[in-house]
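1. Next one to model:
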Amino acid sequence: MDKIKVGFIGVGHMGSAIVEGMSKSDYFKNLEIFGFDHYPQGMESLNKNGQIITPVNDLNDLIKQADVIFLAIKPQGLADFAKEIQPSQALLKDKTFISMLAGTDVATLSQYIKAKNIIRIMPNVNASIGKSTIAVNYLNDSTNYDDLLSSFGTIFKIPESQFDVFTGVSGSGPAIVFLMIDSLANAAVYQGMNKKTATDLVAAMVEASGEYTIEKLKGTDLNARNLVDIVSSPGGTTVKAIMSLERNKFEASMNEAIDVMMPKKN
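-> Predicted structure coming up:
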């Protein structure tokens, strides 16, 4: 079986995270990965323990070599990118582009990139450990790339109308969870535990709680609030903690955090 030639245009934080996650998956044996970036430090870091991505110095050379191309540039750079790839126009009809440009729908991408197929995704930083949550929208309703995308996480096939909220919850969500972990750890430090132990404890608890949530809600009509009730004994300490958070507008703060990330409606 010939390897799939995968190109990355932009190998910054997100591009690097995806390549790293792919390299740790069983599917990696099916891939040959190339990368183009004006700042090659990301690829140098990826290759420090053995080559997993081949740097390409010319953008149009990468397009020539790759069958599937991940586009990880700034959204405001799309028009300039389209000009840069003019020499490769004849090749695009045989290429699949996978875009992770925030706020840029498939219709807009199609105006600038005349490719055979365009797939829109939104991953997050957890791609580096193969556990990203990935929004996916296929222009041609193709499932040919499910295995490729699943090599760095779990895919959620959603309409484009839901991409903005997915980006807020999943794209920025890890930072909110990291802040929550640090806040809980600091609370434990205040009570006498050292910071390293507290952070490890909270991170392990959050990981297990996520798995518990998925397992317990699978195939049911329950939601996470039902799990809060399971943990909360009447008159117990957990109830007191939940009531304290509610008095301090915990849920309202979460709603506002997501709301400020959403595009403003005219």
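2. contacts and neighbour counts: CA atoms only from here.
-> Noted.
3. quick one, helices of the chain?
-> Secondary structure of the chain, counting by DSSP state H: helices at 13-23, 41-46, 59-65, 78-84, 106-112, 146-150, 163-166, 173-190, 195-217, 224-231, 237-247, 250-261.
4. Next, format those as a markdown table and append distance to Ile53.
-> A markdown table is the format used below for these (distance: least, C-alpha to C-alpha, whole Å):
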| stretch | distance to Ile53 |
| --- | --- |
| helix 13-23 | 8 |
| helix 41-46 | 7 |
| helix 59-65 | 12 |
| helix 78-84 | 22 |
| helix 106-112 | 26 |
| helix 146-150 | 16 |
| helix 163-166 | 29 |
| helix 173-190 | 26 |
| helix 195-217 | 30 |
| helix 224-231 | 40 |
| helix 237-247 | 46 |
| helix 250-261 | 33 |
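5. can you list contacts of stretch 197-214?
-> 181-182, 184-186, 188-189, 224, 227 (C-alpha atoms under 8 Å, 6 or more residues apart in numbering).
6. cool, and stretch 80-90?
-> The contact list for stretch 80-90, computed with C-alpha under 8 Å, 6+ apart, reads 59-60, 63-64, 112-114.
7. switch the cut-off to 10 Å
-> Identification of contacts with stretch 80-90 by C-alpha atoms under 10 Å, 6 or more residues apart in numbering yields 59-64, 73-75, 78, 91-92, 109, 111-115.
8. Please check these and keep the buried ones.
-> 59-60, 62-63, 73, 78, 92, 109, 113-115 (16 or more other C-alpha atoms under 10 Å).
9. Would you tell me which of the helices of the chain gets closest to Ile129?
-> helix 13-23 (5.2 Å; C-alpha to C-alpha).
10. Need the winner for burial among the helices of the chain.
-> helix 13-23 (a mean of 22; mean count of other C-alpha atoms under 10 Å).
11. who touches Ala224 in this structure?
-> 213-214, 216-217, 230.
12. Run through the residues that contact Thr167.
-> Counting by C-alpha under 10 Å, 6+ apart, the residues that Thr167 touches are 102-103, 121-124, 134-135, 173, 258, 261-262.
13. Of the helices of the chain, give the one that comes closest to Met1.
-> Nearest to Met1, of the helices of the chain and by C-alpha to C-alpha, is helix 146-150 at 15.1 Å.
14. what does that closest one contact?
-> Helix 146-150 is contacted from outside by 4, 6, 18, 21-22, 25, 27-28, 30-31, 68, 98, 121, 123, 127, 130-134, 136, 154-155, using C-alpha under 10 Å, 6+ apart.
15. Next, the second sequence, to be compared with the first:
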Amino acid sequence: MFISRLPGSRGTLHAMTNIAVIGGGRIGEALIAGLLASGRDPRTVFVSEKSSERATQLSRRFGIRTLSARDAAEAADTIVVAVKPGDVESALSEIGDVFELSDNDKVVVSLAAGLSTSWLESKVPAGTAVVRVMPNTPMLVGKGMCVVSAGRYATDENVAFVSELLEPVGRVAVMAESALDAVTAVSGSGPAYFFLMVEAMVDAAVALGLPRPAAMELVVQTFLGSAEMFLAEEKQTGTLPSAVASELRYAVTSPGGTTAAALAEFERQGFRAAVLDALGAARDRSVKLGELY
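-> Sure thing, here's the model as predicted:
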């Protein structure tokens, strides 16, 4: 199943539901910022952060309460675990008894890569609703891509609510958990591929004689404009994304021209095969990391 939700399509699901964010790193902060920017009452958002300095910083920046993991989880209806994968088990252990105290009606949302819903469910009381999310770093600027998968006990309403929570930080899609290793390879790791391409093009531009600041501006604006152009064309035509990409590429490629020469060299160097192999390697590594748990 694939259900895509666009930013700005928020409903009014549980506007006063209390949200605990366990982990105040960059991803946790991005989620908090998005929640508050969307109009959520700061009194309904709590954060737990091991670093007291960081906790104070978040409290002052957003006007929210910083609590211990246990107190935050006890006060919340939805618990978002935004710590590193290796720290998830200890975080869930720290808040374990709050599920029993609450008649086990809390929802656990994991933003950690590689941890399956079945593994997460084994660390909380039986019957706890678990929703797994694969985010990516552009959520830090409100342009993320988050993919949501339901655990065994998560209801459609749970999934809809989590999707709504994530909409302020970008696009949201709902998929079967079996797709998440591939999702990790495409959108989870994807920003790094883009940054590598930026680096490569800037270095090439400098080698061709351009000043580095000018090269950076040319490359970044070209990527930004191309992405906006793609989205506008897709929206206007309703055509499949792959077809839009091909049409836009054809439009800028004159026969025998400079673009054609560059594209031919990309193909000669095995560009498409390299992309396929790279994403396959990322997918396989995601599978292996999941097996560690």
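16. Drop the TM-score for these two in here.
-> The TM-score (TM-score structural alignment, normalised by the length of structure 1) is 0.87; 263 aligned residues with a C-alpha RMSD of 2.5 Å.
17. Pipe the buried ones among the contacts of stretch 80-90 of structure 1 into CSV and attach distance to Gly10 of structure 1 per row.
-> Listed next are these as CSV, based on distance: C-alpha to C-alpha, whole Å:
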residue, distance to Gly10 of structure 1
Leu59, 10
Asn60, 13
Leu62, 11
Ile63, 13
Ile73, 6
Leu78, 12
Leu92, 18
Leu109, 16
Ile113, 16
Lys114, 19
Ala115, 18
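18. what's stretch 207-214 of structure 2 aligned against in structure 1?
-> With TM-score structural alignment applied, stretch 207-214 of structure 2 matches the range 190-197 in structure 1.
19. so stretch 265-283 of structure 2 corresponds to what in structure 1?
-> So stretch 265-283 of structure 2 sits over residues 244-262 in structure 1, by TM-score structural alignment.
20. distance between that stretch and the chain's centre?
-> 22 Å (C-alpha atoms, centre = their mean, to the nearest Å).
21. Just the buried ones from the contacts of helix 146-150 of structure 1, in PyMOL syntax?
-> Here is the PyMOL selection string for the buried members of these, based on 16+ other C-alpha under 10 Å:
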select buried, resi 4+6+18+21+22+28+31+68+98+121+123+127+130+131+132+133+134+136+154+155
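22. Leaving out chain neighbours, which residue sits closest to Glu32 of structure 1?
-> The spatially closest residue to Glu32 of structure 1, leaving aside those adjacent along the chain, is Lys5, at 4.9 Å (C-alpha to C-alpha, 6 or more residues apart in numbering).
23. Sorry, wrong one. I was asking about His14 of structure 2.
-> For His14 of structure 2, the closest residue by C-alpha to C-alpha, 6+ apart turns out to be Phe161, at 7.8 Å.
24. Burial check on the equivalent of the one you found over in structure 1, number of neighbours?
-> In structure 1, the residue matched to Phe161 of structure 2 (TM-score structural alignment) is Asn144. Neighbour count of Asn144 of structure 1, defined by other C-alpha atoms under 10 Å: 9.
25. Widest-spaced pair of the contacts of Thr167 of structure 1?
-> Ile121 and Ile258 (19.2 Å).
26. returning to what we had before: which pair in the contacts of stretch 197-214 of structure 1 spans the largest distance?
-> Based on C-alpha to C-alpha, the longest span within the contacts of stretch 197-214 of structure 1 runs between Val189 and Ala224 and measures 27.6 Å.
27. give the contact list for the equivalent of Val19 of structure 1 over in structure 2.
-> By TM-score structural alignment, Val19 of structure 1 lines up with Ile32 in structure 2. Going by C-alpha under 10 Å, 6+ apart, Ile32 of structure 2 touches 19-21, 24, 26, 38, 40, 42, 45-47, 58, 62, 64, 165-166, 168-169.
28. In strands, which of those residues appear?
-> 19-21, 45-47 (DSSP state E).
29. Distance of the residue nearest to Lys50 of structure 2 when sequence neighbours are not counted relative to Asp277 of structure 2?
-> Spatial nearest neighbour of Lys50 of structure 2, excluding adjacent residues (C-alpha to C-alpha, 6+ apart): Gly23 at 7.5 Å. Using C-alpha to C-alpha, to the nearest Å, Gly23 of structure 2 is found at 34 Å from Asp277 of structure 2.
30. Quick check: of the contacts of stretch 197-214 of structure 1, which lies closest to Ile242 of structure 1?
-> Leu227 (12.6 Å).
31. Now do the contacts for the equivalent of the closest one over in structure 2.
-> Aligned counterpart of Leu227 of structure 1 in structure 2: Leu248 (TM-score structural alignment). For Leu248 of structure 2, the contact set (C-alpha under 10 Å, 6+ apart) comprises 226, 229-230, 233.
32. again, only using 6 Å
-> Counting by C-alpha atoms under 6 Å, 6 or more residues apart in numbering, Leu248 of structure 2 makes contact with nothing.
33. Could you save the contacts of Thr167 of structure 1 as JSON lines and add columns showing distance to Thr238 of structure 1?
-> As requested, those are exported to JSON lines (distance: C-alpha to C-alpha, whole Å):
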{"residue": "Ala102", "distance to Thr238 of structure 1": "39"}
{"residue": "Gly103", "distance to Thr238 of structure 1": "40"}
{"residue": "Ile121", "distance to Thr238 of structure 1": "38"}
{"residue": "Met122", "distance to Thr238 of structure 1": "35"}
{"residue": "Pro123", "distance to Thr238 of structure 1": "34"}
{"residue": "Asn124", "distance to Thr238 of structure 1": "31"}
{"residue": "Ile134", "distance to Thr238 of structure 1": "33"}
{"residue": "Ala135", "distance to Thr238 of structure 1": "34"}
{"residue": "Gly173", "distance to Thr238 of structure 1": "24"}
{"residue": "Ile258", "distance to Thr238 of structure 1": "26"}
{"residue": "Met261", "distance to Thr238 of structure 1": "31"}
{"residue": "Met262", "distance to Thr238 of structure 1": "32"}
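34. ok, the aligned residue in structure 2 for Gly153 of structure 1 - how many residues close by?
-> Structural alignment places Gly153 of structure 1 opposite Gly170 in structure 2 (criterion: TM-score structural alignment). Neighbour count for Gly170 of structure 2, taken as other C-alpha under 10 Å: 22.
35. do the same with Asp97 of structure 2
-> Neighbourhood size, Asp97 of structure 2 [other C-alpha under 10 Å]: 16.
36. so how far is Lys106 of structure 2 from it?
-> For Asp97 of structure 2 relative to Lys106 of structure 2 (C-alpha to C-alpha), the value is 12 Å.
37. in structure 2, what residues pair with stretch 119-133 of structure 1?
-> Taking TM-score structural alignment, stretch 119-133 of structure 1 hits residues 131-145 over in structure 2.
38. Can you measure across that stretch, start residue to end residue?
-> 16 Å.
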